[in-house]
Every structure is written in structure tokens, then in C-alpha cells.
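>>> Please find the sequence and the predicted model below.
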Amino acid sequence: MTLTFELDPEVDGALRDGITELWTDVSDAGGAVGFVPPVTADDIRPELDKHLVAMAEGHTRLLIGRDEDGAVAATVFLALNAHRLMRHWLWLYTVMVHPRHQGKGYGRDLMDAAERAARGMDGIEAVRLTCRGGTGVDRFYASCGYKEVGRVPDAIRVADGDDRDDIIMLLPLGL
């Protein structure tokens, strides 16, 4: 089985709820997507709303992956740069695959779909993302072709006494 990907889906209550549930489940499973467990849907909604506002303003695009049941199983937000000197690359944010689907290759499928989406955007020459050190996810991104281009030591405070590096990674699209 594979995921079915859709770029710029219509945002309705069902999609909003599906992303909220996904984000909550990923966070509670220890995923490094802006929260530390435990979280509730009420914790997630304000952050999701910020992404949705950026989408409505045309600054961000959403790529979702649905599983065989039609449930939201994966997401990534593609944020365009507003700065006139940096419009040739975009950011990936909130890269998530539901814990029940991890280990099936869906993360790589999501990253491939995000790369295809970026390649389909006029003028985009590279994709950047950041990830939390100490999780091992940087090795996953490296296996998808991303290279570490920067690191800010102890930039992310997960808990008192538990600071993690903020790792900046880049995928040149070689247009």
C-alpha cells in the first residue's frame, strides 16, 4: 500500500481535524514537530491555524498524504520566502508521518513528493529544512539527499537540562 499525495488540498473541517489528529499523535509519539509530549488537540490548533493563515495569504502550500482509508497520514508545509533575495528557495515545515505508518517507506515517499512539488514551482532552486538534533532524523534527511549546511548548538530547549541543536539542511534541486 502507498499514500496518495495531494498538493494544495481544499481545507475544510475534516482536513483540519485530520491534520490536528496527525500532529497530536506524532508529537505524543516523540516526533520533533514543535512540541514535546504530552500534547492535546487544543495545544496543536493555534499552531495549525498559523500555517493555515499563511496558506490563505499565499505564503505557504500544503502537501498531504492520505492512507488507503482516506485518513490524513502525512503532511509537509512548503513555505515560500518573502524576502526578495531569497525567493529562489523554500522551507519545509512540520514534516510528519503518522506513527502507525512509520517504517513503511512513507517518509521517503513524502520527501519525494515534496521535492516534486518544489520542482514544479517557478524559480525554486533549493529546499531547506531544520530538524532537532538528538533524534536521528538528520540521518533520514541525509538519505533523502539533504546536506547539513548549518547547526546552532543548544538552540532548542526540549526540557530543563535538555537542549538540542537546531540542524539546518539543504537540498539543491540542480535546475
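Received the coordinates, thanks. Numbering: from 1, shown residues only.
>>> drop to CA atoms for contacts and neighbour counts, all remaining ones
Will do.
>>> And the nearest residue to residue 172 once chain neighbours are set aside, how close does it get to residue 95?
Excluding its sequence neighbours, the residue lying closest to residue 172 (C-alpha to C-alpha, 6 or more residues apart in numbering) is residue 126, at 4.2 Å. Relative to residue 95, residue 126 is positioned 17 Å away (C-alpha to C-alpha, to the nearest Å).
>>> adding another structure so you can compare the two:
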Amino acid sequence: MALTFELDPSFTPALRDGITALWADVTNAGGAVGFVPPVTPEEIRPDLLKHLTAMERGTVRLLVGRDEDGAVAATAFLTLNEHRLMKHWLWLYTVMVHPRLQGQGCGRDLMAAAADAARSIEGIEAIRLTCRGGTGNDRFYAACGYKEVGRIPDAIRVAPGDDREDIVMLLPLGSASGPATP
């Protein structure tokens, strides 16, 4: 299934609810997107509100992927650096593909769309992201062209006695064609 991607869509109550439901579905399926299951949409809303506040300030851009029915099926938040020495790269946060679509190439499509979106922002030369160790997400991001640039041991506490590495990854954007797809 192909998704249709849009950068900076109009933020409506339906989009808000779609992102909230996606975030809960991804988390409850075991996705490492800031929560541990079980989680409800109501528990997600405060974190989404933080993203929305940053979007209003102009420091965060939203990339949404929709399925053929127009439902929210994927997201990524591109967060600009406000530090004057780091404005040449941005952070990619809350990268999600609905569990029913995982394993169908939609994640790679989302990552390619995120790289294209970052290239459209003047002065951006690279994307950084972090992922939770022990999930395999680092292998996925590496397959999308990202390079591991650091690991912070025991930085993420999933549960008492279950600490994970915080893996930092980087994608230099280079030319408009970007890195070769493996």
C-alpha cells in the first residue's frame, strides 16, 4: 500500500485524533515512541500538545502519511535546532507507521519523505534521531542510510530493571538525491 505524504498539513480535530490514535496503536503494538504499553489516547494527548505548541512557534514541522482512505497512517516530526551553532541539522522525532502497514515498505517511504522534507528546509544538511536499544530500530534506520554516531548506555528506563541504550543516528543529506538506497 502506498501512502500519500504531506508536510505541514492543516491541523484539524480529525488530524489531531488520527495522530493520537496512531500513537496509541503503535505504542500498544510495542513501538518505541516515548511510551510503554498499555497506553490510552488520553495519556498521549499531552505529548502531542507539546508538539503542537512547537509547531505554532515554527520550530517543529509535521509530516503525515495517509492511507488510500485518507486515514493517518504514519507521522514524523522534524524539529529545528534553535541553537545558533546547530541550525544546519534537525531532529526527527515520533517516527510512526501504523502496525497494520509495517513490513510493507511504508516505513522506508516515510523515511524518504522525511529526508525530502528536510532537504526542502533552507540550510538543513543532516537529520539526527535517537532510538531505543533492544528494538531493532537501529537496523531499520541504518537500512535507510542513517549511520550510528553514538550510544548512551542505560539512558532509557522502560521499566525498573529494564534500562536501554539511547542510540544516536545521523543522515547527512548531501545532494538532492540523498544517500543510495541499500
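Looks like it came in fine. The model shown is predicted, which means the values in this text are computed figures rather than measured ones.
>>> distance of the residue nearest to the spatial centre of the first structure from residue 108 of the first structure?
The centroid of the first structure falls nearest to residue 95 when counting by C-alpha atoms, centre = their mean (2.1 Å). Residue 95 of the first structure sits 11 Å away from residue 108 of the first structure, going by C-alpha to C-alpha.
>>> Report whether residue 68 of the first structure is found in a strand, as I expect.
No. Residue 68 of the first structure: not assigned to a strand; according to DSSP: H, G, I helix; E, B strand; the rest coil it is coil.
>>> Give me the neighbour count for the residue nearest to residue 137 of the second structure when sequence neighbours are not counted.
Closest residue in space to residue 137 of the second structure, ignoring its immediate chain neighbours: residue 131 at 6.6 Å, by C-alpha to C-alpha, 6+ apart. By the measure other C-alpha atoms under 10 Å, the count of residues near residue 131 of the second structure is 24.
>>> Next, residue 131 of the second structure: secondary structure please.
Going by three-state DSSP: residue 131 of the second structure is strand.
>>> repeat for residue 110 of the second structure
Going by three-state DSSP: residue 110 of the second structure is helix.
>>> That one against residue 73, yeah?
No. With contact defined as C-alpha atoms under 8 Å, residue 110 of the second structure does not reach residue 73; the gap is 10.1 Å.
>>> which residues are in contact with both of these two?
With contacts defined as C-alpha atoms under 8 Å, 6 or more residues apart in numbering, the residues shared by residue 110 of the second structure and residue 73 are 65, 97.
>>> which one of these two has more residues nearby?
residue 73 (26 against 23).
>>> residues of the strand or helix carrying that one that come out buried?
Assigned by DSSP states H and E, residue 73 of the second structure belongs to strand 72-80. Residues 72, 73, 74, 75, 76, 77, 78, 79, 80 are the ones in strand 72-80 of the second structure that count as buried (16 or more other C-alpha atoms under 10 Å).
>>> Which member of those residues is positioned nearest residue 144 of the second structure?
Using C-alpha to C-alpha, residue 76 comes nearest to residue 144 of the second structure of these, at 14.7 Å.
>>> what helix or strand is the nearest residue to that closest one once chain neighbours are set aside on?
Once flanking residues are discounted, residue 76 of the second structure sits nearest to residue 95: 4.4 Å by C-alpha to C-alpha, 6+ apart. Assigned by DSSP H and E, residue 95 of the second structure belongs to strand 89-97.
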